[in-house]
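sharing a model that was predicted from the sequence below.
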Amino acid sequence: MIYLSTVTPVYRGSEFLEKLVYEIAKVKEELEGINAPFRILESVFVDDGSIDGSDLVLEKLSKTYSWLVVITLSKNFGQHPATTAGILHSSGDWIVTLDEDLQHHPKFILTLLKEAVFTNSDVVYANPEQSVHESRFRDYSSKKFKVLISKITRNPAVVMFNSFRLMRGSIARATAAISIDQTYFDIALGWFTTRISQISFPLKDDRFINSKISGYSLVKLISHARRLVQSSELKILRIGTILGLSATIFGIIFVIFVIFIKVFYPELITAQGWASVIILVSILGGVNAFLIGLVLEHISILLMQSHGKPKFFEVNRKEDSIILKWFKLIDSK
């Protein structure tokens, strides 16, 4: 049997938790009823220093649903640390992360898993078909920032990033295990696999639309963006190294050219000193830029190592064929 786990960080979700667990239970019962080769093994809820009585709701629900696991953090650490804590406490072959407010509906879990096995992916992100927050500025700025970081880091997966995702359990737990305070979890996922895809769903953040209250303040959003950049390999730094080397080579070639003119065509030199200035600026500036680029690239490498970027990782995808065969059988009926 293949098992799925769901992980949900909880901070201010008391009014949504009963409905969320009920919807997960429906999917769990449906899978058991149709004799699927996979089951929802557990739903891990991480109480991230909740402020609205969510802990009491979770305690009550855990008495009703034996497969509900509650993890209580000592204080509010934030969505990413809470998510990684939940992942480390999970044991499923596949893990789905869900927000507390039903923005990510459990009914899409099967579609995510189907997408994973049909595209041979280790990670599948759920992305919205339309505006999530019904706030043009927020949705547009978020999208464009991801595009910018994707280009700077040359990481095409950045534009897919979403907290609603399905991950192969072994990869998710390995990523969570090496993540430190400043590690951006989705960037770290890309250190373990490049088999990443996405699928679109009609996702809406009704809590924000109705109350205009966001779980992220401007300061948190800036910190979020900083960690995204900090966890990425800034390959744009290599451009500085290349430009510096190019300027140095240009300076050397120009020296040879000036010497040639001075020896064979001295009458062409009408002004004295300008060639020396250009040569000095080009060579010295180029050497400085080249050395600074090398230092920054080395710092970037050390930063990746401090974040725990692995040299290699083993994965077992053999059971995917069982899920794939079952989905094809269902589709043929």
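Good, I have the coordinates.

for the rest of this, base every contact and every neighbour count on C-alpha atoms.
OK.

gap between His80 and Ser179?
10 Å (Cα to Cα, to the nearest Å).

another structure for you, compare them:
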Amino acid sequence: MSISKLSIVVPCFNEESNIQELFKELIDVINVLTFSSEVIFVDDGSKDNTFSEIEKISLENKFVSGISLSRNFGHQIALLAGLEKSTGDVVITMDGDLQHPPNIIPELIKKYEDGYDIVNTRRIDPESISFFKKKTSTLFYTIINKLSDIKVEPFSADFRLMSRETVNAFLSIKEHDRFTRGLVSWIGFNQGVVEYKANSRFSGKSSYTFKKMIKLAINGITTMSSKPLRISLYLGLIFFITGIIYAAFILYNYFTGVNVEGWTSILITILVLGGIQLLILSIIGEYVSRIFNETKSRPLYLIKKKTGTNN
């Protein structure tokens, strides 16, 4: 499959010290391509001078444009904003911290030319990645693939190539709570995988805190599956049946004159049942909050500023 124009979408949050180095590496790749390219930077409400750096690059390079969102809407929404702005018949999305190496781009293009509509990437973590992060990442993909009706590529990232047809299909999904990896799997098409060795951040600290990773995990599971609600039903049934059996046991002992000493067992039962009820209510609450978000019909993002001749 031939390519006439490539779009590269880069969401950024507080990447002031990384933008210039990333662009240098992108230029090295773009200069050897035989078709035109555009680079779209999306500043997701950065608190530093990220957008100023984007403006400098766009003034010197006509194929570079940038948009600055009015606040931090989150990585998944910033990705969406860049995809909506892209005009290429092939689009590559990647992060702005150089952990997604630009020199892998030719491999993604080669895979596309081999007939794949979407080319995902599978991350091989560097030695510096902590044991805890590796294990929690493995656990996340295990859980989401057990609960979801679709398969999410393990150790994947939002570093991928998509054809214009698949980008349009992705953009037709108007959900507010978005889990891009899951949605890309859900739309189907012919998908391939390229492995890459993740680099360490060029500079700065990751904005993906443990709290944000937990939020992403919960969002991914509840967005792509209703099975947690079904599990809540099963838990309710199990404890309801257990309660009936226990009640029958107490009544039997009462009528046969056996004294049942049960302060400890009663307390444990109350604590366990109370915990299960709170867990089930929390799961239901997550789904209700998603319904609430969808019914508000607010725009997914707002643009504060633009730069580049393509805007």
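On my side now, so go ahead. On a predicted model such as this, the values are computed, not experimentally measured, just so you know.

so what sits against both of His80 and Ser179 of structure 1?
Jointly contacting His80 of structure 1 and Ser179 under the rule Cα atoms under 8 Å, 6 or more residues apart in numbering are Phe185.

give the equivalent position in structure 1 for Lys110 of structure 2.
Mapped onto structure 1 by TM-score structural alignment, Lys110 of structure 2 lines up with Lys114.

no wait, Phe210 of structure 2
In structure 1, Phe210 of structure 2 lands on Leu218 (TM-score structural alignment).

also Ile124 of structure 2?
With TM-score structural alignment as the matching criterion, the partner of Ile124 of structure 2 in structure 1 is Glu129.

so how many other residues sit close to that match?
A total of 12 residues lie near Glu129 of structure 1 under the criterion other Cα atoms under 10 Å.

swap in Leu98 of structure 2?
20.

who's in contact with the corresponding residue of structure 1 for it?
When structure 1 is aligned by TM-score structural alignment, Leu98 of structure 2 is paired with Leu102. By Cα under 8 Å, 6+ apart, the contact list for Leu102 of structure 1 reads Phe16, Leu20.

buried ones in the one helix or strand Gly244 of structure 1 maps to?
Using DSSP states H and E, Gly244 of structure 1 sits within helix 237-264. Judged by neighbour count (16 or more other Cα atoms under 10 Å), helix 237-264 of structure 1 contains these buried residues: 237, 240-249, 251, 254-255, 258.

any idea which helix or strand comes after that helix?
Downstream of helix 237-264 of structure 1 (by DSSP H and E), the next one is helix 274-306.

pull out the buried residues from whichever helix or strand comes after that next one.
Sequence-wise, the next helix or strand downstream of helix 274-306 of structure 1 (DSSP H and E) is helix 320-332. By 16+ other Cα under 10 Å, the buried positions in helix 320-332 of structure 1 come out as Asp320, Ile323, Leu324, Phe327.

what about the strands in the stretch 101-250 of structure 1?
Using DSSP state E, counting those that start in this stretch, the strands found in the stretch 101-250 of structure 1 span residues 123-128, 165-168, 196-201.

return the most buried member of the ones you listed.
strand 165-168 (a mean of 25; mean count of other Cα atoms under 10 Å).

and that strand, how far out from the chain middle?
11 Å (Cα atoms, centre = their mean, to the nearest Å).

that strand maps to which residues in structure 2?
With TM-score structural alignment as the criterion, strand 165-168 of structure 1 aligns to 160-163.

other residues contacting the matching stretch?
Under Cα under 8 Å, 6+ apart, the answer for stretch 160-163 of structure 2 is 89-94, 108-109, 112, 117-121.

that one vs structure 1, average offset?
Stretch 160-163 of structure 2, aligned to structure 1 and superposed, deviates on average by 1.2 Å (mean Cα distance after the TM-score superposition for structure 1).

ok, the residue most central in space within structure 1 to Val229 of structure 1 distance?
Note on structure 1: the residue nearest the mean C-alpha position is Asp186, at 2.0 Å, using Cα atoms, centre = their mean. Between Asp186 of structure 1 and Val229 of structure 1 the distance is 12 Å, computed by Cα to Cα.

one more: Leu329 of structure 1?
44 Å.

what of Met304 of structure 1?
From Met304 of structure 1 to Val229 of structure 1 the distance is 12 Å (Cα to Cα).

same question, Ile301 of structure 1
Per Cα to Cα, Ile301 of structure 1 is found 14 Å from Val229 of structure 1.

which one (most neighbours) among the contacts of stretch 160-163 of structure 2?
When neighbours are taken as other Cα under 10 Å, the top entry among the contacts of stretch 160-163 of structure 2 is Ile118 (28 neighbours).

residues in contact with it?
Contacts of Ile118 of structure 2 by Cα under 8 Å, 6+ apart are Tyr112, Arg160, Leu161, Met162, Ser163, Thr166, Phe189, Asn190, Gln191, Gly192.

count of neighbours near Met224 of structure 2?
For Met224 of structure 2, using other Cα under 10 Å, the count is 20.
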